[in-house]
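Peer 1: have a look at this fold, sequence not included:
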C-alpha cells in the first residue's frame, strides 16, 4: 500500500497498476509479452538492416516498409517496456511529465503508422493503375517527403493532447488502472473541465481513422476496378498478389483496433483485465506480424533476408 499512498503525497506522480485483478499473475503474463516484444524488435530491425544494406531494395515500396517498421517499433516501445517493468519489478510509479510524454509518443506513432498505411495503399494504386508512370510519380525523394509530411501531421495533431492536459488540475487519487498512459485514462485523473480535451481527442480519432480508412478504401476500389478491366486471369492474379501483403497488414492493424473499440462500447460484461490485455496485445501482435507478412509475401525481400541468415 506504500506505493498507493505515494499518489496522495506526491503531486507529480501517477501509479500504473498493471492489470487489475491479475497482479499475482504479472510474472506469468510477462513471459508472452516479453517474447512477443523481442520478436517485434528482431523482425523490424531485420527489415531496416536488410533494406539499408541492399542497394537493390532502395525503392519506394521498401522505403515505405522501413517507415512501417519504425512506427511499429515506436508504438510497441512506447508501451511494452514500462509494462514489463511493472510486471517484473513492481515499478508502478510514473511522473506526470513521463505519463504525458508516453501518451504523446504513443498516439503520435499511431497516427504516423496510419499515414504510412495510406501511403502504401497509394503506392499500390500507382503500381497497378499507372504502371508506366510509377517511376516518375513515386520516386524515393517523394516518398521521403510524404513520410516527413506524415510525421509533421502526427506531431501537430497529437501535441495539443498533452499540452491541454498539462494545464489541468489533477485529482488526489492518481491511480491509473492500466499498464500505460492512454489519453482518456489521463483525462479521468483531472478534476477540472476536460470538455475541450475530450472533444479534441474524439475529433482527432474520428478524423484520422475515418479519413485514412476512406482513402485506403478509395485506393483499393480503384485498384479493383482497374484489375477487373484486365482480360487475362493470370494478369488478374499477378496484380492482386502485389496487394496481398499490404492488405494483410491493414487487417492486422485495424481488426484488433476495431475489436478493442467494440468491446469498450458494447462489452460492459467483459472484465477490465480482458480490455487491458487486448489493448496491450494491439501494440504487440500487428508489429510482430507485419515483417513476417512482408517477408513471406515479398520474394525479393525474403531472398535478401535469407542471404544474410545463411551467411551467418
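Peer 2: Thanks, I have it. The structure presented is a predicted model; accordingly, all values stated were derived computationally and were not measured.
Peer 1: switch to C-alpha atoms for all contacts and neighbour counts from now on
Peer 2: Will do.
Peer 1: make sure residue 100 is indeed in a strand.
Peer 2: No - judged by DSSP: H, G, I helix; E, B strand; the rest coil, residue 100 forms no part of a strand; its state is helix.
Peer 1: and it, what does it touch?
Peer 2: For residue 100, the contact set (C-alpha atoms under 8 Å, 6 or more residues apart in numbering) comprises 162, 166, 181.
Peer 1: how about a cut-off of 10 Å?
Peer 2: 94, 106, 159, 161, 162, 163, 165, 166, 181, 182, 183, 186 (C-alpha atoms under 10 Å, 6 or more residues apart in numbering).
Peer 1: let me know the closest of these to residue 214.
Peer 2: residue 106 (23.0 Å; C-alpha to C-alpha).
Peer 1: any idea which helix or strand carries the closest one?
Peer 2: helix 96-129 (DSSP states H and E).
Peer 1: now that helix: how far from the chain's centre is it?
Peer 2: 7 Å (C-alpha atoms, centre = their mean, to the nearest Å).
Peer 1: second structure for comparison follows:
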C-alpha cells in the first residue's frame, strides 16, 4: 500500500468498522439481524418452492412474486455474512475489489427489486383496469422480457458507478469505512480527490431507479383506486382491493425505508452516524424479512398452498 502526501494510493484492502458508536454492542445487534436473515431465506425459499410446484400459481402475479423472492434472498445474502463476520468474529478487513463487488451486488439487487415492484404494480393495473386484455398483454414472452429488462437496467446503471470508483479515484484519505457494508457514498467519501462526478452519478442513478419507479407505481395505483371505487358492487370493490393490499404493504415498506436511508445518509449531517448505518442496514434487511410474511398472511392462494404442502408432508 503506497502513501502519497498523507493519502493512500489505491488501497489493496479496506476496513469495515461496523456500526460506529455501537461497537461494544454489535455482537448483540447481530442476533436479531441473523434471525431476520434466516427467516428471510426460509420464507422466500418456501414461496419459491410453492410457486414452482403449483401449476395454478404459474401466472404473472406469482411469477413476479417468485422474482421478488429470489432477489430478496440474493440481496440479504450479499450483506449479512460479511456483516456478521464483523459483529461476531472481528473480521473487518475486505479487499478493495471484493468491496466493489459487494457494492455492485447490493445496489444491483436493490435496483432489480424496485423494477420487479414496478412490474407487479403494472400487472395489477392491467388486471383490474383492463381485465379482458390482461392475458394477452402479460404473456410469458413479456414476463421474460421484463425479468431480463429489470436485471439489465440495474447492471447498466450500477456498473458505471463501480468503474468511476475503480478508474477515477486513485488516492484515499483512509482505508477505514465507517459502515457495516460497502455502500457507494461511504466508499466515495474516503477519496482524497474531487468526487463530485461520483456523487452526481449516484444521485442520477437513485432518481432513474427509485424516482422513476415510484412515479409509475403511484400512477398505477391511483388509477387502480379510481377504477375500484367506480365498481357498482361492494363485493367486487372489496375483492379487487384485497388483491392489492399485500402489494401496497410491500411497496410502502420498501420505498419508505429507501427514502429514510437515502436522505439521512446524504443530508442528515446532524444525525448520529449509528442512526445512518442502522437505517441503511434495516433498508436492506427488513424487506426480504417482511415480504414472505406479508404475502403469506395476505395472499390466500400462497397461504393455502403452503399449508397444504406442510400438511401433506406431515400426513406422509
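Peer 2: Yes, it's here. What you see is a predicted model; the values in this text were computed from it and never measured.
Peer 1: on that earlier part again, so which bits of the next helix or strand after the helix holding residue 106 of structure 1 are buried?
Peer 2: Using DSSP H and E, the next helix or strand after helix 96-129 of structure 1 towards the C-terminus is helix 134-137. Within helix 134-137 of structure 1, the residues that count as buried by 16 or more other C-alpha atoms under 10 Å are residue 134.
Peer 1: ok, now which ones touch the spatially most central residue of structure 2?
Peer 2: Nearest to the geometric centre of structure 2 sits residue 110, at 3.5 Å (C-alpha atoms, centre = their mean). Counting by C-alpha under 10 Å, 6+ apart, residue 110 of structure 2 touches 71-72, 74-75, 104, 116, 154, 209-210, 254, 258, 283-284.
Peer 1: could you do residue 304 of structure 1 as well?
Peer 2: With C-alpha under 10 Å, 6+ apart, residue 304 of structure 1 has these contacts: 47, 50, 51, 53, 54, 56, 57, 295.
Peer 1: please identify the helix or strand for the third one.
Peer 2: Residue 51 of structure 1 is part of helix 26-53, with elements assigned from DSSP H and E.
Peer 1: which residues in the stretch 151-300 of structure 2 form helices?
Peer 2: Assigned by DSSP state H, counting those that start in this stretch, the helices in the stretch 151-300 of structure 2 fall at 184-188, 196-206, 212-229, 234-267, 273-298, 300-315.
Peer 1: just checking, residue 174 of structure 2 touches residue 192?
Peer 2: Yes - the pair residue 174 of structure 2 / residue 192 is scored as a contact, 8.5 Å apart, by C-alpha atoms under 10 Å.
Peer 1: quick check, residue 161 of structure 2 in contact with residue 206.
Peer 2: No - with contact defined as C-alpha under 10 Å, residue 161 of structure 2 and residue 206 do not form a contacting pair (11.5 Å).
Peer 1: who's more crowded, the two?
Peer 2: Counting neighbours by other C-alpha atoms under 10 Å for residue 161 of structure 2 and for residue 206 shows that residue 161 has the greater number, 20 against 17.
Peer 1: burial measure for the aligned partner of residue 90 of structure 1 in structure 2, as a count.
Peer 2: Here residue 90 of structure 1 is matched to residue 90 in structure 2, going by TM-score structural alignment. Neighbour count of residue 90 of structure 2, defined by other C-alpha under 10 Å: 13.
Peer 1: hang on, the earlier thing: what's the average distance of the helix holding residue 51 of structure 1 to structure 2?
Peer 2: Comparison of helix 26-53 of structure 1 with structure 2 after fitting gives an average deviation of 0.8 Å (mean C-alpha distance after the TM-score superposition for structure 1).
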